[in-house]
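Chemist: this is a predicted model, with the sequence first.
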Amino acid sequence: TPTPTPTPNPVTLLFVGDLMFDRNIRIAAQKSGNDFIFAPIATILKNQQLVVANLEGPITNFPSKSVGSAIGSPANYIFTFDPSLAETLKQHQISLVDLGNNHILNFGQAGLDQTLEFLKTAQVQYFGQIGPTQDFKSLPLAQIIELNQQKIAFISYNQFSTGQPETVIETEISTLKLQADWVIVLAHWDREYEPVALPATVKLAHRFIDAGADLVIGSHPHVIQNHEIYQGREIYYSLGNFVFDQYFEPAVKKGMMVSVKLYPQPKILDTTPMLIQLQTNGQTSLEK
């Protein structure tokens, strides 16, 4: 009789929200070290096979424009993160980042090029949708990662990348479906500070699932948004902030991490949300 194939262990992934390492976070990290920012949740991060984050800006050696700028001034929203961050991400198992957001080009193509170099050196993989001029050889729209004999495809949708319709993503989802066991969409979308996703966003999430996505995880609104199960598949419309210096209302000081377990036979995707809090000293901790 043939030996039964042993069922591999489930893959354990952790999805986190917007990671912003400039302004007051940069100041805190310069004072106390990069690890200080992640210290309260470091054990959780390091125990994952893979942590996936939205990197809300470029990693460059350009000087910060946002440090010391007036709140609400244009410079306050121009982000760049210190090159040392790339290695810190890797050390905390954040070895895949989505660059498809409205800040990744804050320092233009030069900033993006530096980001890819710093991430590559630290062995942090990346993907992202940034617009019609995108060179997919240097910045792919999707990444397929194999863990425990399961192939997981991660694809970026960025509402703020002009000129590329949603159909690009739907087509790509269908293609990835043939190459991977799982397809997970990371979407940067919707409206800031809105606790409930807009009808247009909901429609889009449903389209992604209809195209074959197994899970949709959103970011950008800076607050946690609603969760939905559609056709048996889960949608987290927004995980809110992960590392950010926003403290002006309770909703922005809270974020969500989503732990995902992927079982191969039978195919089961199991999610567990965990709430986090942003501390005014720059740290991210579990919600008390």
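Modeler: Cool, got the structure.
Chemist: alpha carbons only for contacts and neighbour counts from here, please
Modeler: Fine.
Chemist: what about the strands in this structure?
Modeler: Assigned by DSSP state E, the strands in the chain fall at 11-19, 50-55, 96-98, 125-127, 142-147, 150-158, 182-188, 215-219, 227-230, 233-236, 241-243, 254-263, 268-278, 284-286.
Chemist: just those strands: most buried one?
Modeler: Comparing these by mean neighbour count (mean count of other C-alpha atoms under 10 Å), strand 241-243 ranks first with a mean of 29.
Chemist: which strands and helices sit next to that strand?
Modeler: strand 11-19, strand 254-263, strand 268-278 (3 or more C-alpha pairs under 8 Å, 6 or more residues apart in numbering; DSSP states H and E).
Chemist: got these as CSV, with distance to G108 columns?
Modeler: Shown next, in CSV, are the helices and strands packed on strand 241-243 (distance: least, C-alpha to C-alpha, whole Å):
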stretch, distance to G108
strand 11-19, 19
strand 254-263, 29
strand 268-278, 29
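Chemist: nearest to V243, out of those?
Modeler: Distance to V243, taken as C-alpha to C-alpha, is lowest for strand 11-19 among these, at 4.6 Å.
Chemist: for comparison:
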Amino acid sequence: MAQDTTRLSLLFLGDIMQHDSQLQSAYEANTGRYNYEPCFRYAKKYFMDADLTIGNLELTLGGKPYKGYPEFSAPDALAVELKNAGVDVLVTANNHSLDRRRKGLERTIRVLDSLQIMHTGTFRDTVERMNDYPLMISRNGISLALLNYTYGTNGIPVTKPNVVNLIDTVIIRKDLARAGELKPDLVIVFLHWGNEYQSQPSKQQKHLAEFCFRYGANLVIGAHPHVLQHMELRNDKQLVAFSLGNFISGQRDRFRDGAAMVKIELNKVYYSDTTAGTYINSAGYVLHWVYRTPASRRNFYVLPVPDFENDTTGFIYDEPSKQAFKTFITDARALLQARSNKIHEISMPAADTVLRYRIRWTIPALEKDLTAGLEPADFYFGIEVTTDAAGNQQMTAGSFRKKRDAETYLERIRKRFPDAQLQELVNRKF
């Protein structure tokens, strides 16, 4: 990897839902607990392969009684498993944000905060929104601004002082201007929009996507229709995915039982120490289907197509499910291959083991200048600073996929900090 280029991979998920059938499946009577590990078992490696995995949490973590449609409240165990599987960010503005009213909105925020899952779209009050919006994320020396809005909340009014971001072009334009002032490398708008169960985006979706691009958005990601809609890579700065479909749900009808994860590879190219540009290097999608086993205890699994289309183990063992899986693949390819220009289907399974490398070193408490001896290029990969109990500064930099690149960076850092070490992360991100 050239020293003047840093890279970041993003993976976007569609609607993460929780119907009654999923609740019943996850419940373990012998322990009285809910177990969602099977749901994400086969998708986990795709989450881990991406530097950032971002999904739409279309439910509340509102506490008991747990319930599916029409007013969702899922066990905290669902969020715990999303975290364990490698989901980094969740957007929370959707038509189910207020299913448990104020208590549900605020409890959802508390649970996500306790799990250290980044989130945006709903807020306890206007002060929280003012301080935390847009959500700013920095990874691998690349900064992102994430915005999130919904068309509505199923007619349930927002209880003051809570805030749910609603689609309002006046507000969105102001928020995009605010995002621009923060000078991120890329601006993402995640929208809950469109018409349910329609495989083509509406005129309103198209107009709103154009509006977002006009005022500074780079990526526009859509949710809510619960079926796939096409994607467009406009240029190396702009991409729209109108609807990713149901990432996981209890819906079993044709077109609703599968979806796509879209993976975007970003390059940040440094032309000088003060000038850089960030571009979409590539974009692709991974089709996946939700399998509900026909056994007495119906388990739910998200099955990535690259891993299971040619499976010979008989994992999908009943004939109706085999046919439904094939139908989903045929339908999805017919839609996306016809309309999703420059965005390819990813057919290669993700690796079971993902390695990353980081560089760590310590600056003693008495040393005030944390940047002494570092060159401008040393900051290209991002440097995080934490303080230990003794007041020493623990410095961590980079997230390299190739050990050789990490070792090259390590040599530079050791010229100033001889104690710098290479840290290997196995199926971990940060």
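Modeler: Arrived safely, thanks for sending. Remember, predicted model here, so these are calculated numbers, not experimental data.
Chemist: what residue lies at the spatial centre of the second structure?
Modeler: I54 (0.7 Å; C-alpha atoms, centre = their mean).
Chemist: can you pull the contacts of it?
Modeler: When contacts are counted by C-alpha atoms under 8 Å, 6 or more residues apart in numbering, I54 of the second structure is found next to 10-13, 87-91.
Chemist: now tabulate those residues in TSV and tack on distance to K322 of the second structure.
Modeler: Below are the contacts of I54 of the second structure laid out as TSV (distance: C-alpha to C-alpha, whole Å):
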residue	distance to K322 of the second structure
L10	31
L11	27
F12	26
L13	24
V87	28
D88	32
V89	33
L90	31
V91	33
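Chemist: looking at the helices and strands packed on strand 241-243 of the first structure, spot the one closest to A200 of the first structure.
Modeler: Per C-alpha to C-alpha, nearest to A200 of the first structure of those: strand 11-19, 20.9 Å.
Chemist: what's that closest one in contact with?
Modeler: For strand 11-19 of the first structure, using C-alpha under 8 Å, 6+ apart, the contacting residues are 45, 48-56, 147-148, 150, 217-220, 222, 238-244, 255-263.
Chemist: run the angle between that strand and strand 182-188 for me.
Modeler: 10 degrees (axes from the mean of the first three to the mean of the last three C-alpha atoms, to 10 degrees).
Chemist: what's strand 11-19 of the first structure aligned against in the second structure?
Modeler: Mapping strand 11-19 of the first structure onto the second structure (TM-score structural alignment) gives residues 8-16.
Chemist: quick one: the matching stretch to chain centroid distance?
Modeler: Taking C-alpha atoms, centre = their mean, to the nearest Å, one finds stretch 8-16 of the second structure lying 4 Å from the centre of the chain it belongs to.
Chemist: distance from that stretch to the first structure after superposition?
Modeler: By mean C-alpha distance after the TM-score superposition for the first structure, the fitted stretch 8-16 of the second structure averages 0.6 Å away from its aligned residues in the first structure.
Chemist: so who does Q93 of the first structure touch?
Modeler: By C-alpha under 8 Å, 6+ apart, the contact set of Q93 of the first structure is 45-51.
Chemist: try it again with 6 Å
Modeler: For Q93 of the first structure, the contacting residues are 46, 50-51, by C-alpha atoms under 6 Å, 6 or more residues apart in numbering.
Chemist: now which residue in the second structure aligns to it?
Modeler: The alignment partner of Q93 of the first structure in the second structure, by TM-score structural alignment, is G86.
Chemist: H119 of the second structure versus V111 of the second structure, what's the distance?
Modeler: 11 Å (C-alpha to C-alpha, to the nearest Å).
Chemist: er, T6 of the second structure actually
Modeler: Separation of T6 of the second structure from H119 of the second structure (C-alpha to C-alpha): 25 Å.
Chemist: what's around the aligned partner of L119 of the first structure in the second structure, how many residues?
Modeler: The alignment partner of L119 of the first structure in the second structure, by TM-score structural alignment, is L112. Neighbour count of L112 of the second structure, defined by other C-alpha atoms under 10 Å: 19.
Chemist: now do the one 4 residues further on
Modeler: By other C-alpha under 10 Å, the residues close to Q116 of the second structure number 12.
Chemist: ok, now T386 of the second structure?
Modeler: Neighbours of T386 of the second structure using other C-alpha under 10 Å come to 11.
Chemist: SS state for it?
Modeler: strand (DSSP: H, G, I helix; E, B strand; the rest coil).
Chemist: tell me who's in contact with it.
Modeler: Residues in contact with T386 of the second structure (C-alpha under 6 Å, 6+ apart) are 393-394.
Chemist: map it across to the first structure for me.
Modeler: Under the alignment (TM-score structural alignment), T386 of the second structure pairs with nothing in the first structure.
Chemist: how about Q198 of the second structure?
Modeler: Using TM-score structural alignment, Q198 of the second structure pairs with E194 in the first structure.
Chemist: circling back: ok, the contacts of Q93 of the first structure in the second structure: which stay?
Modeler: Among the contacts of Q93 of the first structure, those whose aligned partners also touch in the second structure, counting by both residues aligned by TM-score structural alignment, their matches' C-alpha atoms under 6 Å, are K46.
Chemist: map Q149 of the first structure onto the second structure.
Modeler: Aligned partner of Q149 of the first structure by TM-score structural alignment: G141.
Chemist: ok, V185 of the first structure next?
Modeler: Aligning on TM-score structural alignment places V185 of the first structure opposite V189 in the second structure.
Chemist: about what we covered before: could you dump the strands of the first structure to a markdown table with distance to Q134 of the first structure?
Modeler: Converted to a markdown table, the strands of the first structure look like this (distance: least, C-alpha to C-alpha, whole Å):
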| stretch | distance to Q134 of the first structure |
| --- | --- |
| strand 11-19 | 22 |
| strand 50-55 | 17 |
| strand 96-98 | 14 |
| strand 125-127 | 11 |
| strand 142-147 | 13 |
| strand 150-158 | 13 |
| strand 182-188 | 17 |
| strand 215-219 | 21 |
| strand 227-230 | 31 |
| strand 233-236 | 27 |
| strand 241-243 | 26 |
| strand 254-263 | 29 |
| strand 268-278 | 32 |
| strand 284-286 | 33 |
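Chemist: out of the ones you listed, which is closest to G111 of the first structure?
Modeler: Nearest to G111 of the first structure among those is strand 50-55 (13.2 Å), distances taken as C-alpha to C-alpha.
Chemist: average gap between the closest one and the second structure?
Modeler: Compared with the second structure after fitting, strand 50-55 of the first structure deviates on average by 0.6 Å (mean C-alpha distance after the TM-score superposition for the first structure).
Chemist: quick revisit: can you say which of the strands of the first structure is nearest to N61 of the first structure?
Modeler: Closest approach to N61 of the first structure among the strands of the first structure is made by strand 50-55 (16.2 Å; C-alpha to C-alpha).
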